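[1] With the sequence up front, the predicted model follows.
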Amino acid sequence: MREWSRYVYTCLFYVAVPILLVRLWWRGRESAGYRRNWWQRFGFVPKVSSRSGPPLWIHAVSLGETIAIAPLVQRLLDQYPDLPIVMTSMTPTGKARAESLFGDHIQHFYCPYDLPDALSRFIKRLNPLGCLVVETELWPNMVAACEAQKVPLMVANARLSARSARGYHRVKSLAYPMMRRLSYLVAQSDADADRFRQLGVPDERIAVSGSIKFDIHVDPVQRREGELLKQRFTGRFVCMLASSHSDEEAQFLVASQSMLARFPQLLLLVVPRHPERFESVYQYFVDQLGMAAVERRSLPASVTDNTRVVVGDTLGEMLLFYTAADVVVMGGSFVDVGGHNPVEPAAVKTPVFMGPFYHNFAVICDAMVESGGMAYVESMSQALEKTASMMVEPAPLLGMGAAAFAYAESQRGALDRLFLQVEKRLINPPV
């Protein structure tokens, strides 16, 4: 019965292949990377051979996961310079980030779709010593293929919200066998570990490291560039909408209209989550406010007294933007996405307002709110109202930023614990 569920799932996936190809082509209109190397998504990659031995396969689905796992990859490169590393992702932004961070020190491919033949072909050509999956990117056939070819699979920095756990329980005939096949799982928190345990991951295969997102490295160069960007904003109070999704920009603008009239020193910094939306978001604000009121980071134009919005349309500069901002309104939390990582702004002492949809980061968010370093709001309007009060009386703003930084610093150490697990389980496993 359990394998019957996976059989049905696999048949449906094969039926969907033409749709997936059309979707790749469609998304390629705005991000050409989706149309490149598409054959890799079906397992057609060159054989990976190295005199140093088989590679470690690290799968980080997109940009956020690539950034999260980057410190671990760098430590592996430093400690095991002869260890070949292959990274995979599903998005061009993830690929671009991995290649910009590590260059030719790694190989990068697009990860195959969850099709048995594609995965079998891919794993045979890689012949990895192990597979490290970042956070929650679990697919039934991928896990089964690793087991079939005796490739140990570890989930690193694993998180599972209560909502996602309920979803897995609804398809338990498919999810439970997948979870039982996992070789190892290193969870972000005890709550995450308990949810995975309830889904069938054996207790002896679970460890808890904390979240490696707290071990973020703040590049002094980027911090300085952020301070210079702040100077370019000519003393304006910067309210940043970070990692925004569709409809959040409209909510943000509506909520801030009265403030823009009351506080001429207010400057809105809007950074869309997905690069393919950069142009449409810029055009939206131009249509609403006029071209003279909107600037974009990618162009050298100066911010003037007439500028009301700056669109952050560049990659790899989030820490720079967080440094330049006075307060962050976190995108993905005002639509049903689940929020985004609040640790990055905390690392540069910038306070955060988080909307009602934060289930992907519930443990971190609750702890940060309790520490006084973040505040929950019910709506974009409430976030802007609180921002207005802090513009009048900035002391609470400074207190929130300091508390956020102190909490983030207190949670460091997960990277060390995760690295030890990777060494023990994948690189130097017991014979």
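    Received the coordinates, thanks.
[2] from here on, contacts and neighbour counts on C-alpha atoms
    Fine.
[3] Contact partners for the residue nearest to the spatial centre of the chain?
    Among the residues of the chain, residue 64 comes closest to the average C-alpha position under CA atoms, centre = their mean, at 2.1 Å. Counting by CA atoms under 8 Å, 6 or more residues apart in numbering, residue 64 touches residue 94.
[4] Report the secondary structure state of it.
    For residue 64, the assignment made with DSSP: H, G, I helix; E, B strand; the rest coil gives helix.
[5] Okay, it and residue 135: tell me how far apart.
    Going from residue 64 to residue 135 by CA to CA, to the nearest Å gives 10 Å.
[6] after whichever strand or helix holds residue 23 comes which helix or strand?
    In the assignment (DSSP states H and E), residue 23 maps to helix 17-27. Using DSSP H and E, the helix or strand that follows helix 17-27 in sequence is strand 56-59.
[7] which residues are contacting that following strand?
    83-89, 111, 128-134.
[8] Only the buried residues of the helix holding residue 23, if you could.
    24, 25 (16 or more other CA atoms under 10 Å).
[9] for that helix, the distance to its chain's centre please.
    23 Å (CA atoms, centre = their mean, to the nearest Å).
[10] any chance you could map the strands in this protein?
    56-59, 85-89, 107-110, 130-134, 153-158, 184-187, 206-208, 237-244, 266-272, 294-296, 309-311, 327-330, 352-354, 374-376 (DSSP state E).
[11] ok, residue 169 touching residue 199?
    Yes: Residue 169 is within contact range of residue 199, at 7.2 Å (criterion: CA atoms under 8 Å).
[12] higher neighbour count, the two?
    Counting neighbours by other CA atoms under 10 Å for residue 169 and for residue 199 shows that residue 199 has the greater number, 20 against 14.
[13] Can you report how many residues neighbour the nearest residue to that one once chain neighbours are set aside?
    What sits nearest to residue 199 in space, not counting adjacent residues and going by CA to CA, 6 or more residues apart in numbering, is residue 176, at 5.8 Å. Neighbour count of residue 176, defined by other CA under 10 Å: 19.
[14] for comparison:
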Amino acid sequence: MLIQCYTTLGWILFYSLSPLLLWIPLSKRRYRDHFRERLGLLPLPRLKALGGGPRFWIHAVSLGEVKAAEAIAQAIRKHVPDAVFVVSTITPHGRRLAESVFKQQAVVVHSPLDAAPCVKRALKAVRPDVLVLLETEIWPLWVAAAERMHIRTAIVNGRISPRSIQRYVKLRAFFRPVLERISLFSMITAADRDRILAMGAPRERVVVNGNAKYDLLGKSIRAEDKDRFRRLLSLEEGQPVIVAGSTRTGEEKSILKAFERVRKAFPEAVLVIAPRHLERVREIEALVKRAGLPCELRTGLDGVGRRRSAPVVILDTFGELFSLYSVATLAFCGASLVPLGGQNPLEPAAWGKMVLYGPSMEDFTDARALLEGAGAGETVQDGDELAERIIWYLSHPGTREERAAKGRQAVLQNLGAAERHALEILKLTGPFTL
């Protein structure tokens, strides 16, 4: 009953707000791009050109989910070579990455609005055998529309964060009928399994298969990336480099204060700050200058004869953070000194780097446990402790390298989740039942 009400409300809102929906794309470029796809008007000629194999629609919101989608799609295609993929994203960065990694092997589209007419139109155009929603993308109208069309739906690489579970449980009366319409819940950890069960998922449809995001890490390591960044940053042999990745508002001040202390012990040290959102680059540049530190933008280092001279570099390019970790002596993962759940610490660990992070790592508890079990990850409570641990590890290179090597080994030994998720998805390609 609640789902029917939600669906009806979606139709009412769509038609009552339709004049606004027509005005939005005319107002700003970022809304205008791909707006037809948001209305469910997907590129039919490209869809028809994909071929006649089993169809899988994978919904990947942003960058991390796109990486998981790539790994899962590769695993599916290994078993079903003529598989056809449609990949939908929401963010511009996610779309660009999807277009880059899938190229002609999938149709990449902007996801339709969660409004009944848009969802119905899009699903009717694609007619997937399985609709794969990654991580926590539980869209009630998508699920209801797919069920009516006899399209199986799967939550894959599923995770429910400790920060959100209480809110979900309070809305269990709403979520339970949605989850009952989903054929598969292939979760990352046992804790994620327990949380989705608490929300009302049928127990017999829930399995645990690990994190597919990590499966591409070993394959993504390229020696030429390390050489390129060493040249770009004009690094001397043994020069300490601290890479602070995916930083968020409120963290850079602490990182800069820590770096000032590090420079007193290691004057040749270099700090590279990679903000999670590129629109904050100018804000961070101003923070660095107010701290009295010279800084340069990564884009300013391109070109023949240009050499880095400043101790601080701000990464103002898209998609280079993973490769940048190759030259790190130590890595810090952002969104963790502020209560935002952290970022993926296994990316620097895959390069064989010791990783530091703040206390807020709720979104990566499995990765954190893996690294800390190997001694290759460590929590710092604030900027002062961050400075102390950086100085300690720079002063003890043998211990640092030994622990980092164990972290890399732990990452490589825990691959294979994408294959397990893929096999579960392929089980759904038979006759439709719930």
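    Thanks, I have the structure now. A quick note: this is a predicted structure, and the numbers were derived from the prediction, not measured.
[15] Quick one: the strands of structure 1 as CSV, columns for mean neighbour count and distance to residue 230 of structure 1 too.
    Below are the strands of structure 1 laid out as CSV (neighbours: other CA atoms under 10 Å; distance: least, CA to CA, whole Å):
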stretch, mean neighbour count, distance to residue 230 of structure 1
strand 56-59, 24, 35
strand 85-89, 22, 33
strand 107-110, 21, 35
strand 130-134, 22, 34
strand 153-158, 25, 33
strand 184-187, 26, 37
strand 206-208, 20, 39
strand 237-244, 24, 8
strand 266-272, 25, 11
strand 294-296, 23, 14
strand 309-311, 23, 12
strand 327-330, 26, 13
strand 352-354, 28, 18
strand 374-376, 21, 22
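[16] For residue 284 of structure 1, which residues are in contact?
    Contacts of residue 284 of structure 1 (CA under 8 Å, 6+ apart): none.
[17] Could you measure from it over to residue 249 of structure 1?
    Using CA to CA, we find residue 284 of structure 1 at a distance of 9 Å from residue 249 of structure 1.
[18] Next, show the common contact partners of residue 169 and residue 199 of structure 1.
    residue 175.
[19] Tell me who's in contact with residue 419 of structure 2.
    Contacts of residue 419 of structure 2 by CA under 8 Å, 6+ apart are 72, 75, 76.
[20] what about the residue mapped onto it from structure 1, distance to residue 82 of structure 1?
    Superposed on structure 1 with TM-score structural alignment, residue 419 of structure 2 falls opposite residue 416. To residue 82 of structure 1, residue 416 of structure 1 is 20 Å away according to CA to CA.
[21] Ok, residue 110 of structure 1 next?
    With CA to CA as the criterion, residue 110 of structure 1 and residue 82 of structure 1 are 23 Å apart.
[22] Likewise for residue 294 of structure 1?
    Note on residue 294 of structure 1: its distance to residue 82 of structure 1, by CA to CA, is 49 Å.
[23] got it, and residue 205 of structure 1?
    28 Å.
[24] Residue 295 of structure 1 now?
    Note on residue 295 of structure 1: its distance to residue 82 of structure 1, by CA to CA, is 46 Å.
[25] Same question for residue 58 of structure 1.
    Distance from residue 58 of structure 1 to residue 82 of structure 1, by CA to CA: 16 Å.
[26] just residue 151 of structure 1 next, same as before
    20 Å.
[27] cool, and residue 183 of structure 1?
    24 Å.
[28] If you tally nearby residues, what's the number for residue 136 of structure 1?
    16.
[29] Kindly report the same for residue 299 of structure 2.
    For residue 299 of structure 2, the count of nearby residues is 13 (other CA under 10 Å).
[30] just checking, residue 65 of structure 1 touches residue 136?
    No: in this structure, residue 65 of structure 1 is not within contact of residue 136 by CA under 8 Å, at 9.6 Å.
[31] number of nearby residues for residue 221 of structure 1?
    10.
[32] wait, what's in contact with it?
    Here residue 221 of structure 1 is in contact with no residue (CA under 8 Å, 6+ apart).
[33] cool, and the one 4 residues further on?
    Shown here is residue 225 of structure 1, whose contacts under the criterion CA under 8 Å, 6+ apart are residue 320.
[34] State the distance from it to residue 76 of structure 1.
    As defined by CA to CA, residue 225 of structure 1 lies at a distance of 28 Å from residue 76 of structure 1.
[35] Kindly report the same for residue 101 of structure 1.
    Taken as CA to CA, the span from residue 101 of structure 1 to residue 76 of structure 1 is 14 Å.
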